[in-house]
Every structure is written in C-alpha cells, then in structure tokens.
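*Asks:* Turn this into a model:
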Amino acid sequence: MAEGRALAVRVDAPAGPTVGALVVSPPVGREAVVATRTTTALALAAADAGFVAFTYSPSGEGDSADLRPGDDLSEAWTADLAAVLAAARAHVGGELPVHVVGLRVGACLLDGLNGAGPGSRVAWEPVSGRSFLRHHGIIRQDSVDVPVVEDGVELEGVHYTEAQAASLASLRAPCRGPGVLLEEDRRAALRIALGAPYFAHVPMDSVHRIVDGFDRGPARPTTPWRGETTADLMLPDGTRITERRTTLGHLPVVVTTCPGVPMRVGATFSAMGSEVKAGPGRLWADAARRLAPEGVVSIRADRSAIGEDTGPAQIEEPRPYTDGCVDDVTIPAAHLRRYGLPVVGVGVCAGAWSLLRAAQRGVFDEVVAVNPVHWNPREEVYDEVFYRHYHGGDAPSGATNPPSADGPGAADPTRGSAAGRRRDPRRLAAAMLGRLEARRPGTEQRLRTAMERVSKEMAIRHPRVRSALRPDVPLDLVSMLVGPLRGPLTVTLLFGTEEYRIFCGRGGRRAAAAARRHGVDVEVTHDPVCDHSLFSRASRERTLSLLIERLGAPAPTGGGARTGEASTAPGDAPRRVDTCAETS
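*Replies:* Presented below is the predicted three-dimensional model:
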C-alpha cells in the first residue's frame, strides 16, 4: 500500500536461507509488458541466490490501483517504490541489504531513495520520461492507423492526461557512471522492453552479472511473506470494490467483486498472445472494476508460463495456440460455474481462439471474442514455421507443414530429384528474377513485394484455392472453429477492418449462419477503430462499451438468433453489413 493506493506485488522467496532482498522497479506502459520476462528472470535469479525478490506494478499500471485525480505521477511512482522498499526492509530486517534495480523509466526513480539503508542501486538501461514519451508517441502514430484522441497524450496501449505527461517528462535518467548498466549490444538492449513480446530478449548474462554483484548479508532463515492478498479499491464515483490475488490450480488470478451487490454474471478475461492478465492497455483490469457494481464477478488469469506464472526456464515466448491454453481458460470458468452463475469468456486474438475452443466443451454461456484471425483448431498447425513467419523470422532448416503460403521453409515436392530440380518452377522463377535484377536493379524486390501482397490477398479471399495450390498449407476456415459450437451459447465477435476482411474471406458469414441453425446466437460487429492489439484508446473504449452492453444487460442465456452483422464507423450507429463478399 502506497499513500492509500494498493500495489500488485509479486514476491519470490529463496528455497534456503535469506541473505537480503531485491526490489525491481519495472518499466512502465507497454514496456512493462514486453519486459515481463526480463524482470521475472531477474527476480528468480535473485531468489536462487538467497534474496527475497519484490517485483511490483506502479500505481495506474498492471493490476495495481489507479492513480487518483490530482495525483502527481512522478511523486506517486516514487512513493510506490519507497513503500515497496520499506516493506522489503521490514521483511528481511534492517541489517540485511535491500538492493534496488530500476529498468528503463523505473531507473529514474532511484534518486528519490536517499538514506533508504544498506543495499546497492542499479539503473539498468535508464531512459528519461521525456525520451519515453517521444519514442512511444512515434510508435503509436506509426504502428496504428487509428487517430489519437485529442485530449491528453496517447501512446500505444496507454493514455496520460496533460498533467501526468508533464510529470512523467520531468523524470531524468541517471548519467553514466557507477550503478548505471548499459548493454554492449544495443540491438539486444532495445529488445528488452521495445517491440512485441515475441521479439523480447532476456539478457541472462546481464541478469547474472547484476545478481553476482549484490552484497550478501549474514544468512538467516527465510520468513514466509505475509502480505495482504485482498485490497479495497475506490472507483471514481465512490463505489467500493474488492480485488483478491490468489491462484486457481497453478494459475495466478485476480478476482474482482463488489461487496453488497448480488453476483449475477461470472466473467473470465484471457489476454492475447503472451501478454499479461491485466489485458491490452490494462483493459481487462479496467473492465473488471467497471463491471463489478453491475453484479459481475470477474477473474482475470495468466495462462501457463505467462505473466506471474513465468518460471526460471521460460525466457522465450510460450506458444499461445495450444491445447494447454484451452485447458487454462477453462479453469477460471469452472470456478465461476460453482457459484451457479452464467459464465462469459472475454479474449483478444489468441486468447479468443482458446475461449472459442473451450466453448466446444460447454464451459461458457457466452464468448466475447475480439479480433481472432486464426481459425484452425488443431494445435499442430501452429508449428515453429508458423510462429517464425508471423513474427518475421526465418524458418528452421528442414521445417515442414508451414501454415502459410508466405511462410519460409515450405515443403518442396521435387526435392531430391535431379529431374525435379530442373523442372522446379521456383528455381526457374529465381533464375529469371536474377536476370531481371541484373538488367534493372530493384526489380526483384518490387516483384517479391507484389507477390507477397497477392499471396496475402489469396490467403484472405480464396483460402480454399490457396490451399489447393499449396497442399502443404493447412486450411484455415472460420467454420473449423465455429462449426462444432452448439447452443445454448452466445458468441459476440468484434473486428477491426483487416480482421473483418479475414473473417469474411475465410467463410465467416456462412459459418455464423450455420452456427445460428445449431442454436448459437452469433453477433458480428465491425468497427474501424479496433486496431488488432487494442493499442488505441478508441479501440479500448469501444471494447469496454461492448462489454458493458453485453455483461451489464440481463444474464446471457444463449440460443435464438438476434441481430445479424453490424458495422460501425466512429460516430456512426450500428448498421447491417451486406457488402463484404464472402469467398471460400
């Protein structure tokens, strides 16, 4: 607790004696999500060395309480760090050292810890608040084709008021010198906290170098952490809600309720890809707190090897399209079902895929799926080649069964035959491209770009034709995931523009009509403001309004068709869509 604000803190204790403590002051905003594996690896390495490690989310970040109106951002974050440091020192005692490592903007807060007792201070890849705002403002403008809101300062996945942005800009990065750690490999340094989580790099050499440099105090028995696991939060309108941090099975979860309000609906939130349970731009935390006074008891859960479930050997991104992920999303749903509540599953992209697969087991009364783009339900389709293709890497040598015509490492049916090699159209095409490139430099790149566009359009608009031309490319049709669903069940699909094109091209409207005949109430909405990862504030507000509409209404019962498909543009009312051609 910092100045009345509840902080979410992960505590990793050593298996043996304690020699001190570590407080990790993390990055903020989108960088906190990308760097989760690095901060977790640091905490776990410290615990292995005998330190009790405290990793927290500052106010307004992750699962911590929101900043209150009038809170100065930099002062609040400095107070947060001081509060966690004080708790760590009280836990291990005043004689043992308590070390603090600040990463990126988290390193800017170390100057406010003067006279905080024994222990070292490490500023790891520090970046000033002003630089953080400038850099992520550019990323937001370049990566998302949705206008920024006019009030405040909008970055990707985060929005600050003008006062908060000014306070953040005042944070200065420590200068070079003792206690400042900069990575020699600058490309690897950027990958610690920038880009997408699947590009994230965990510099284990630096992690071990930091921990090895800590002073150790006299070993003493480790005392179990007895911190609070339940916190009361106050909403802007004065409503009091309660959040409890616990585990279901092996999964770390946060349960949100509103005391005195009868439970009416259960909701479970699943993050996209390898991101954390607070959701894109903290949307799931915001939605859970907003819906609690409506009688919605919600659980937001990390999936296996993600977020707080990350283990010491899991420094690479886990695969989000697996049978294990499907099992994970059923755990909180089954818990909510014990209360006799109708259960709604909410997820984005890969999280939505897991929920739709789990719905085939009858664990949900409704699924709200935002921007799913892959529809094949078979885990084996999402192999190493798939991930390397969609993450922009090269396929491993000898890889087979790529899921995309664009994927590298595609199977070559003529490999091993001299006659086949002579007849191989790919080799002939490559030879022709080489001759053209020699005559007109740049021709090869232009043709490759054009071919990539054609292949992408083929995958979207004519998946059956593409798969017939490439037998090694598995089919990816909406009916494969939606077809097995049976009522009573409600499925609410929300798409951005590109995702809606994929849905239509892969037979989505036909699959939705077929599902309705089986008693599944399917509603499809297209809104141009919904970027894929919900980076824009407009997309998060649109998703939140949909959740309030769906979960704030009477409890879903499934069955019976309602409306068909709706499309909205910013400021427009929903309307029927009959213009998106469906081909399969």
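*Asks:* C-alpha only now, for contacts and for neighbours.
*Replies:* Noted.
*Asks:* Helices of the stretch 151-300 of the chain, start to end?
*Replies:* Using DSSP state H, counting those that start in this stretch, the helices of the stretch 151-300 of the chain run over 162-169, 186-193, 204-212, 283-291.
*Asks:* Can you list the helices and strands that the last one packs against?
*Replies:* In terms of contacts (3 or more Cα pairs under 8 Å, 6 or more residues apart in numbering; DSSP states H and E), helix 283-291 is packed against strand 251-257, strand 296-301, helix 537-551.
*Asks:* if we can go back for a sec, just send the helices of the stretch 151-300 of the chain back as a markdown table, with distance to residue 304 and mean neighbour count too.
*Replies:* Formatted as a markdown table, the entries for the helices of the stretch 151-300 of the chain read as follows, by distance: least, Cα to Cα, whole Å; neighbours: other Cα atoms under 10 Å:
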| stretch | distance to residue 304 | mean neighbour count |
| --- | --- | --- |
| helix 162-169 | 34 | 18 |
| helix 186-193 | 21 | 17 |
| helix 204-212 | 21 | 14 |
| helix 283-291 | 18 | 23 |
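*Asks:* what's the most buried one of the helices and strands packed on helix 283-291?
*Replies:* strand 296-301 (a mean of 28; mean count of other Cα atoms under 10 Å).
*Asks:* what's in contact with that strand?
*Replies:* 251-258, 263-270, 277-278, 284-285, 288, 292, 332, 551-552 (Cα atoms under 8 Å, 6 or more residues apart in numbering).
*Asks:* so which of the helices of the stretch 151-300 of the chain gets nearest residue 116?
*Replies:* helix 204-212 (19.6 Å; Cα to Cα).
*Asks:* which stretches of the stretch 101-250 of the chain form strands?
*Replies:* 121-124, 153-155, 158-160, 180-181, 230-234, 240-248 (DSSP state E, counting those that start in this stretch).
*Asks:* what comes into contact with the fourth one?
*Replies:* Which is strand 180-181. Contacts with strand 180-181, where a contact means Cα under 8 Å, 6+ apart, come from 122, 123, 124, 125, 126, 174.
*Asks:* can you give me the strands for the stretch 301-450 of the chain?
*Replies:* 343-348, 366-370.
*Asks:* To compare with the earlier structure, here is another sequence to fold:
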Amino acid sequence: MTDFAVGPRSIKHITPAVSIDRTAEFTNDPARSTSSRAVTSFETWFGPSDAPLFGSVHLPSSGEARGAAVLCAPLGKEHITTYRGMRQLAERLSAAGLMVLRFDYRGQGDSSGDQLDPESVSNWLSSIEQAVGYVRAAGADRVSLVGLRAGALLASQVAATVGPLESVVLWDPVLSGRSYMREQRALYKMTIGDDDPADASVSILGAVFDPEGAARLESLRIAADDVASTSAPVLCLVRPEDLDSRPVRKLVETTSATLDVAPSQSAFVNPPSFVFSVPTDTVDHVALWISQHQGDATSAVAPSRSDTARVHVRPDGVEVFESIEYRGRDHLLAITTHVESRHDSDAQVVMHGTASEHRIGPVRLWVESARRIATSGVGAIRFDRRGTGDSETVAVNESTSPMSVKAREDVASIVGSLEVPTSSTVHVGMCSGSWHSAYAAQQFGAAAVVLVNTVAWSLRRKRQPVKAATVTAMDSKVASGLFVVAKRVRNAGRVAAKKIPYPVWRAMGSAGVIEVPETMLDSLLSKGVRVEVMLSPDDVAHFRTQRGEPGLQRLRSRGSDPHVDVYAEGDHSLYHRDLRGTVSNRILTTVAEVFDAKVDVPQPPVSITARAL
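*Replies:* Okay, here's the model as predicted:
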C-alpha cells in the first residue's frame, strides 16, 4: 500500500482533453491602486501559418479593454526564472482593464522554429512585430510595450517601427548585446565548463545560438534615439547599482524616461537555485505606471484563437502539429505534439517539468524531443503543474514545492487524462521531474521511464527534504543558522551511515525512513517498467552516497537490470550542451525501441562518453 493518498493505483480517464477558458475574479489588494475586474486568459497560436508563435492572452471578461500591453520576455535561463513574474504582471494589467499578450519568440519556448537558426535575431524582432500586430488586429489600437532584460533590448529595436505606442517599459534592460553575451558566456564557462570546440554553436545558461545569431545579438544596443522617437512615455527600471551608470544616464536623458529602482532583481532574474522569487511590489509598480499612461476609454477587443498549429516539417514532408489543451479537473495547461493523421496515437510520451520551471524542459529539450518523437507517429505531451508555467493564477509570495501532494495530484490528473493505456506510455523527467516520472510509472504503470539526474530516491518518504535553496529564499538569519546546524548533524549521520550493514540500510529505505535507490528501482522493475537512468557527475556522487551501487548488484543478482549510465562531464541542470545532446539521444532511442518506432535519432556528441554502472 502506498503512503501517498493520491488515488488508486489504476485510474480511468478522469477528464477528457478539452480546451477551455480559465475565467476567474482577480481581485487586487486595495492598497495596490489598480482596479479589479473579472478577467479571462487563454493560450493560442498566432502569426504566420508556416512559422506560428505561441502566446498567452489575458483580457477583461467583458470584452472591452483600455488598449493592450505586449510583454517581451528575456532569453535563456532568465526566461525560465521570470516566467511566473511576467505572468503575474499580465494578470495585474488585465485586472486593470488591458488586453495583454505574453509570447515566445520564434525558435524559443513553445513557438515553432529552431533555436540554432542563423537568422534568430531577425526572427525575434519579427516576433515582436507580429505580437503587436496581433493585439491591434484584435481591436486594441493603444499599445504599450514592456521588455524585461534582453526583451528590453529587443523591444527597443522595433519600438520606432511598430506604430504609435502609449508607453514603453524597459525593465532591468540589457543595454548592450556585446556586454550581455560576454557576461553570459563567462558565466557559462565558469559554472558549466567548455563545450566541444568542434561544434561552433554558442552556449549560455539556458540557451544555445548559431554563431551568426550570437554575433548579431552582440551587435545590438538600446538605441535611445529610436526609443525617444516614439514620443511615448518611458519607464526605465534598473537595479540600485546601475542607477548612476553612464549608459543608464544617457538613456534616461535622451528618452526623458522616468527612472526608478527595481529592488531584489537579482533574486528574480538570477536566483542561485531552483527556488524562484516573484517581486510582486515591482510588478505592481509596473502595472500601475502603465495603467496611468493608458487612458480610460475602452473599446471592444476580440482576439483570434487557434488551438492547433503546424510547428515542424520533416525533410521528407512529414508535418508535426501541436495542440493546446487544458486537462484534468484543475485545467492544467498541456501541449500535445502529434502527426495530424495520428492525433489519437496508440502510444504517448509524457514529459515532466522540473521544480518551478515550466513545460519546455532544460534549454527547450522537451519541445525539441517531442517534435522529433511525433514524426514517428508516437504522441508526446508536456504540461504545467499548478503553481508553474501557465497553470493556476500566480500567488503573491508564491512558492511551489515539487513532489508535494498537490504536485502528485497533478501528475495523476495528467495520467488520467491520457487517451492511451498506461502500459503504452513512457515518462521522461529530470531532477524532481524524474521523481514524478517514477511516481507515475509506479502508481499507474508504464512501458518505460527515463530518469535524468535523479536526486530523490524514495517513493515512500512523506517528509519533503529542506534544501539550502529554500532556506536562502527565506532571507532569515535564524533559519540560515538552524540550517547550518542541521547540515552538520546530517553530515555526521552520513559518516555513521557508512557503517550500517546494507540490509539494514535497505530496510530503512523500504520503510521510507531514508532514500535508497534500490527500493525505487525495484518498485519500477517489479511492475515490468523498463528503467533508464542517466546521472551527471554531481548526481553520481549523490547516488553513491545513498549506496546505489550495492543496490544495483542486488537487483542484477535477482535478474533485474536497470540501465544506469554515468558521465564524467556535464551539470545537473543539463545546461551543458553536449551532455544535453547525449540525454536527448537516449530519450529518442528509448522511445524508438519501446514502441518499435522510426524516430529520427541524431548521433550523440562524441565528446561525452557514458560509463555503465
């Protein structure tokens, strides 16, 4: 009997996959000074049919709006960490009576296109133009433009050409592409290491660019004269340390911008861990400033909506489509990838997000893998748990816990909504997403799981471990002090644990007292699930600390054989380009073998070698 009260071990299709509006009364705190209105939101494809973009629309339920705001997101890891904050801004603005569009640039996020396109920067600028055109076509003739980090740099390039603007917000702007890329590449090298020099593509944390695209990005800078030529009011929000910098002073003087400080910006954009922080006060400040410059007159808005789009065409002409759906009782946003003739596929790959991150996977790995998989006729689905991405309204001081009861309910909800038997599913995940994959397979059944960089090796433990990242996010000296003491006690316990006979250790794992890899792997293998495990150097060390190798020997002595590969290079988060390519290859190979499907599997990077444990 399982310790998790999530539901029975086998479940029916609890909710059909349907697309619905999520409508709610969004009520601001009275002190926040923006009006409160009933709002609705939905996701849609827009733009050219041969290169569709993914967008999220927020608007008053009345169908009357005071104009529109187009939000231009950052790039790479900063896009991931700020995703919920940008969504909260959209919710604030729609509650104040505006139509709002958040969107992914071409080749980024869920939009169509290849992130290694040499014309990536031109594609991003065109994406902003298409986003502005979309809201204007909906009936919103008064448009404001908001850019965060690299989004501000990109927005500044088109501000003078997208028609009259009501206001422009440059939020923690990247003023120079050259400085930005120098910093990002140095950070990648310092924290991740070097890529194989035989591949000239350029890596930063959370993104990879074609050399031509990287060079074009480096050539950009915020042209203050172009922003000033819009004659729109400009708000420039910068970090306290940037207030007196020469580029900021020049920008403010040229544009007559309102200059203000964005506190705690580093924790928002560049958090040191998987715990993300949404600066609600700054979000409210931006929403109020835009609202005050928008005017009060309203007009009818009727944005177009498309739930399905062609996102990829294989060289032999096979077309891949993606459909936007809201699944389960809590209407979790899900995107299914399929060949149109096989929308009702006989097999499905479920891709699980990590911690607070939304559905696209590390450096867009889930998106790109899903589109390769779908060309074989096997379906794929990626989704947002509540409190991540585009599922559920953003809460003030939001904190989302992976592996919580709520998260497990969402996993069960997605599994229950699938149109295929669970025996025809493969679950894929990294870090906490790998735990969710194992949980889904153990509870409901699966053909296979691909577990990447697993750090939680127990499906029975109820207590969620307290991580350093969580304590750091508390910003409390008392909590930090207590954590230091607890860490010393834990380390002493680990030293003592080495003396515990393995049978006792395993029994403690079976009881859910500690984490023992053998117990998780055995629970999957005993249900006939094929198990593929891939571990980066840091995760190999944790696996050994939890005495994983004796467990593997015991499993193999009983005739079970999980496939466990370890790597001498790469990082836990899969920012390392070459390790990520190796992981992609394993995922695709597993799907091809399990379902006897003709999946397009590229050759893995030669610079990364696996060693089987």
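*Asks:* Any idea what the TM-score comes out to?
*Replies:* Here the superposed chains carry a TM-score of 0.78, computed using TM-score structural alignment, normalised by the length of structure 1; 515 aligned residues with a Cα RMSD of 3.6 Å.
*Asks:* circling back to that earlier point, I'd like the helices and strands packed on helix 283-291 of structure 1 as a markdown table, with distance to residue 160 of structure 1 appended.
*Replies:* Listed next are these as a markdown table, based on distance: least, Cα to Cα, whole Å:
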| stretch | distance to residue 160 of structure 1 |
| --- | --- |
| strand 251-257 | 25 |
| strand 296-301 | 24 |
| helix 537-551 | 11 |
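*Asks:* Figure out which of these is closest to residue 428 of structure 1.
*Replies:* In this view, those are compared for proximity to residue 428 of structure 1 by Cα to Cα, and helix 537-551 is the closest at 46.3 Å.
*Asks:* Against which helices or strands is the closest one packed?
*Replies:* Packed against helix 537-551 of structure 1, as judged by 3+ Cα pairs under 8 Å, 6+ apart, are the following elements: helix 283-291.
*Asks:* So which bit of structure 2 is the helix it packs on matched to?
*Replies:* Residues 365-373 of structure 2 are where helix 283-291 of structure 1 aligns, with TM-score structural alignment as the criterion.
*Asks:* After superposing, tell me the mean distance of that stretch to structure 1.
*Replies:* Comparison of stretch 365-373 of structure 2 with structure 1 after fitting gives an average deviation of 0.6 Å (mean Cα distance after the TM-score superposition for structure 1).
*Asks:* roughly how far is that stretch from the heart of the chain?
*Replies:* For stretch 365-373 of structure 2, the separation from the chain centroid amounts to 14 Å (computed by Cα atoms, centre = their mean, to the nearest Å).
*Asks:* cool, and stretch 371-382 of structure 2?
*Replies:* Taking the mean C-alpha point of stretch 371-382 of structure 2 and that of its whole chain, the gap between them comes to 19 Å (Cα atoms, centre = their mean).
*Asks:* Could you do stretch 36-52 of structure 1 as well?
*Replies:* Taking Cα atoms, centre = their mean, one finds stretch 36-52 of structure 1 lying 21 Å from the centre of the chain it belongs to.
*Asks:* Over to stretch 211-227 of structure 2?
*Replies:* Taking Cα atoms, centre = their mean, one finds stretch 211-227 of structure 2 lying 26 Å from the centre of the chain it belongs to.
*Asks:* contact partners of it?
*Replies:* Residues outside stretch 211-227 of structure 2 that contact it (Cα under 8 Å, 6+ apart): 116-121, 153, 156-157, 159-160, 174-181, 200-202, 250-251, 254-255.
*Asks:* I'd like the next helix or strand past the helix of greatest length in structure 2.
*Replies:* Taking residue count as the measure and DSSP state H as the definition, the longest helix of structure 2 comes out as helix 477-497. Beyond helix 477-497 of structure 2 in the direction of the C-terminus, DSSP states H and E gives the next helix or strand as helix 502-510.
*Asks:* For the strands of the stretch 301-450 of structure 1, give me CSV that also has distance to residue 494 of structure 1 and mean neighbour count.
*Replies:* Formatted as CSV, these follow (distance: least, Cα to Cα, whole Å; neighbours: other Cα under 10 Å):
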stretch, distance to residue 494 of structure 1, mean neighbour count
strand 343-348, 9, 27
strand 366-370, 5, 26
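*Asks:* Can you add distance to residue 457 of structure 1 and give these back as CSV?
*Replies:* Listed next are the strands of the stretch 301-450 of structure 1 as CSV, based on distance: least, Cα to Cα, whole Å:
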stretch, distance to residue 457 of structure 1
strand 343-348, 23
strand 366-370, 22
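*Asks:* Tell me how far the residue in structure 1 sticking out farthest from the centre lies from residue 410 of structure 1.
*Replies:* Note on structure 1: the largest separation between a C-alpha and the mean C-alpha position, by Cα atoms, centre = their mean, falls on residue 419 (48.7 Å). To residue 410 of structure 1, residue 419 of structure 1 is 20 Å away according to Cα to Cα, to the nearest Å.
*Asks:* Looking at structure 2, name the residue matched to the residue farthest from the centre of structure 1.
*Replies:* Matched by TM-score structural alignment, residue 419 of structure 1 corresponds to no residue in structure 2.
*Asks:* Contact partners for residue 419 of structure 1?
*Replies:* Contacts of residue 419 of structure 1 by Cα under 8 Å, 6+ apart: none found.
*Asks:* how near is it to residue 70 of structure 1?
*Replies:* The separation that residue 419 of structure 1 has from residue 70 of structure 1, given Cα to Cα, amounts to 76 Å.
*Asks:* Please apply the same query to residue 368 of structure 1.
*Replies:* Distance of residue 368 of structure 1 to residue 70 of structure 1, given as Cα to Cα: 35 Å.
*Asks:* same deal with residue 573 of structure 1?
*Replies:* Going from residue 573 of structure 1 to residue 70 of structure 1 by Cα to Cα gives 35 Å.
*Asks:* cool, and residue 167 of structure 1?
*Replies:* Shown here: residue 167 of structure 1 relative to residue 70 of structure 1, a distance of 12 Å by Cα to Cα.
*Asks:* Over to residue 268 of structure 1?
*Replies:* Between residue 268 of structure 1 and residue 70 of structure 1 the computed distance is 32 Å (Cα to Cα).
*Asks:* quick one, which of these two is more surrounded?
*Replies:* residue 268 (28 against 8; other Cα atoms under 10 Å).
*Asks:* which residue lines up with the more buried one in structure 2?
*Replies:* Residue 268 of structure 1 maps onto residue 350 in structure 2, with residues paired by TM-score structural alignment.
*Asks:* which one of the helices and strands packed on helix 283-291 of structure 1 lies closest to residue 311 of structure 1?
*Replies:* Between residue 311 of structure 1 and these, the tightest spacing by Cα to Cα is seen for strand 251-257, at 12.0 Å.
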